[in-house]
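>>> Sequence first, predicted coordinates after that:
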Amino acid sequence: METDCLFCRIVAGEIPATIVRETERTLAFRDIYPKAPTHVLVIPKEHYGDVAVLAESDPGLAGEVLATAGAVAEAEGLLGDGFRLMFNTGVNGGQEVFHVHAHVLGGAPLGPMIAR
């Protein structure tokens, strides 16, 4: 565990979160500052800084993160109208917490991919 990592502390139970799905190696919880009616974060329990590092280091776990995200979308009723799955990577990509996480967003039209 990275002791200064917010998401590692959530995995350790030190910081509360509203858990919506958990597997042996992944955790999904509601974003505390949602950007859509449904906004769930999906993380690996093990610390990886971003999705590129995760994909290179443990492709199987990367697949598990995607599978958990798909299960969350289904459980949240997002499959019919669609949803967005997004990984922000690095400062220019808008990453704020440097523990890889997927955003599952839906429940309303989300607009363009990038607003200028």
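Nice, I can see it. Residues are numbered from 1 along each chain as shown.

>>> all contacts plus neighbour counts: C-alpha atoms, from now on.
Will do.

>>> In this structure, mark out all the helices, start to finish.
6-11, 51-57, 59-75 (DSSP state H).

>>> Minimum distance to residue 40: which of these has it?
For these, proximity to residue 40 was assessed by Cα to Cα; helix 59-75 is nearest, at 7.9 Å.

>>> For that closest one, what is the distance to the chain centroid?
Computed by Cα atoms, centre = their mean, to the nearest Å, the separation of helix 59-75 from the middle of its chain amounts to 9 Å.

>>> So for that helix, what gets flagged as buried?
Using 16 or more other Cα atoms under 10 Å as the test for burial, helix 59-75 gives 61-62, 64-66, 68-70, 72-73.

>>> next up, a second structure to put side by side with the first:
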Amino acid sequence: MTLKAAYDPDNIFARILRGEIPSVKIWEDEHVLAFMDVFPQSEGHVLLISKTSTARNLLEVEADTLARLTEATRRTARAVDRALNPEGFQIMQLNGDAGGQTVFHLHVHIIPRWADRPMKGHGHAPMADTETLRGLADRIAAALD
């Protein structure tokens, strides 16, 4: 998809928000949902999405929505750090096909990193076990401030 196209209300994140597809939630409020990536590039890979916006990418997002999503990312990254003690982490936000975006609903990745663990490629990681993801989500949720 290009950067300029109509929002698809049947994208996987929209379906998760409607409860049509399950997710392993870490936390949510009226504006943001934080949940585990089922195809994690690294242990503890988290996704954050707006529950109120149909922006497909950074170019389309409303300023107040971006501010909420950014604060949610910071809060969740702190919890990931406390819960999993990574040596670093990546915050990724991809835009358009050429930019690596695969789901066209604005989202942010938090990917914990360790020097001795290679990161799997975006869109190339195997599907994770739900119980493993639930355990990680619980640890991260317990570390939220």
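Received it, and whenever you're ready, just let me know what you need. Small disclaimer: the values here were computed from a predicted structure and weren't measured.

>>> Could you export the helices of the first structure as CSV, including distance to residue 39 of the first structure?
Below are the helices of the first structure laid out as CSV (distance: least, Cα to Cα, whole Å):
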stretch, distance to residue 39 of the first structure
helix 6-11, 16
helix 51-57, 18
helix 59-75, 10
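
>>> Relative to residue 98 of the first structure, which of the ones you listed is closest?
It's helix 6-11; of the helices of the first structure, that one is closest to residue 98 of the first structure (Cα to Cα) at 8.8 Å.

>>> Which part of the second structure matches that closest one?
Aligning helix 6-11 of the first structure against the second structure (TM-score structural alignment) gives residues 12-17.

>>> for the second structure, which strand is longest?
For the second structure, the strand that runs over the most residues, judged by DSSP state E, is strand 107-113.

>>> For it, name the packing helices and strands.
When contacts are defined as 3 or more Cα pairs under 8 Å, 6 or more residues apart in numbering; DSSP states H and E, strand 107-113 of the second structure packs onto strand 46-50, helix 63-84, strand 88-92.

>>> In JSON lines, list these along with distance to residue 24 of the second structure.
As requested, these are exported to JSON lines (distance: least, Cα to Cα, whole Å):
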{"stretch": "strand 46-50", "distance to residue 24 of the second structure": "10"}
{"stretch": "helix 63-84", "distance to residue 24 of the second structure": "15"}
{"stretch": "strand 88-92", "distance to residue 24 of the second structure": "19"}
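
>>> List the contacts of the residue nearest the centre of the second structure.
Geometric centre of the second structure, nearest residue: residue 47, 1.0 Å, by Cα atoms, centre = their mean. Contact partners of residue 47 of the second structure, counting by Cα atoms under 8 Å, 6 or more residues apart in numbering, are 34-37, 107-110.

>>> which one is it nearest to, not counting chain neighbours?
Among residues not flanking residue 47 of the second structure along the chain, residue 109 sits closest, at 4.8 Å (Cα to Cα, 6 or more residues apart in numbering).

>>> just checking, what residue in the first structure corresponds to the one you found?
Match for residue 109 of the second structure (TM-score structural alignment): residue 103.

>>> wait, isn't that match in contact with residue 36?
No: between residue 103 of the first structure and residue 36 there is no contact under Cα atoms under 8 Å: 10.4 Å.

>>> Show me which of these two is the more surrounded one.
Neighbours were tallied for residue 103 of the first structure and for residue 36 using other Cα atoms under 10 Å; the higher tally belongs to residue 103 (23 against 15).

>>> What distance do you get for that one to residue 23 of the first structure?
Residue 103 of the first structure sits 17 Å away from residue 23 of the first structure, taking Cα to Cα, to the nearest Å as the criterion.

>>> before we move on, what about residue 47 of the first structure?
For residue 47 of the first structure relative to residue 23 of the first structure (Cα to Cα), the value is 15 Å.
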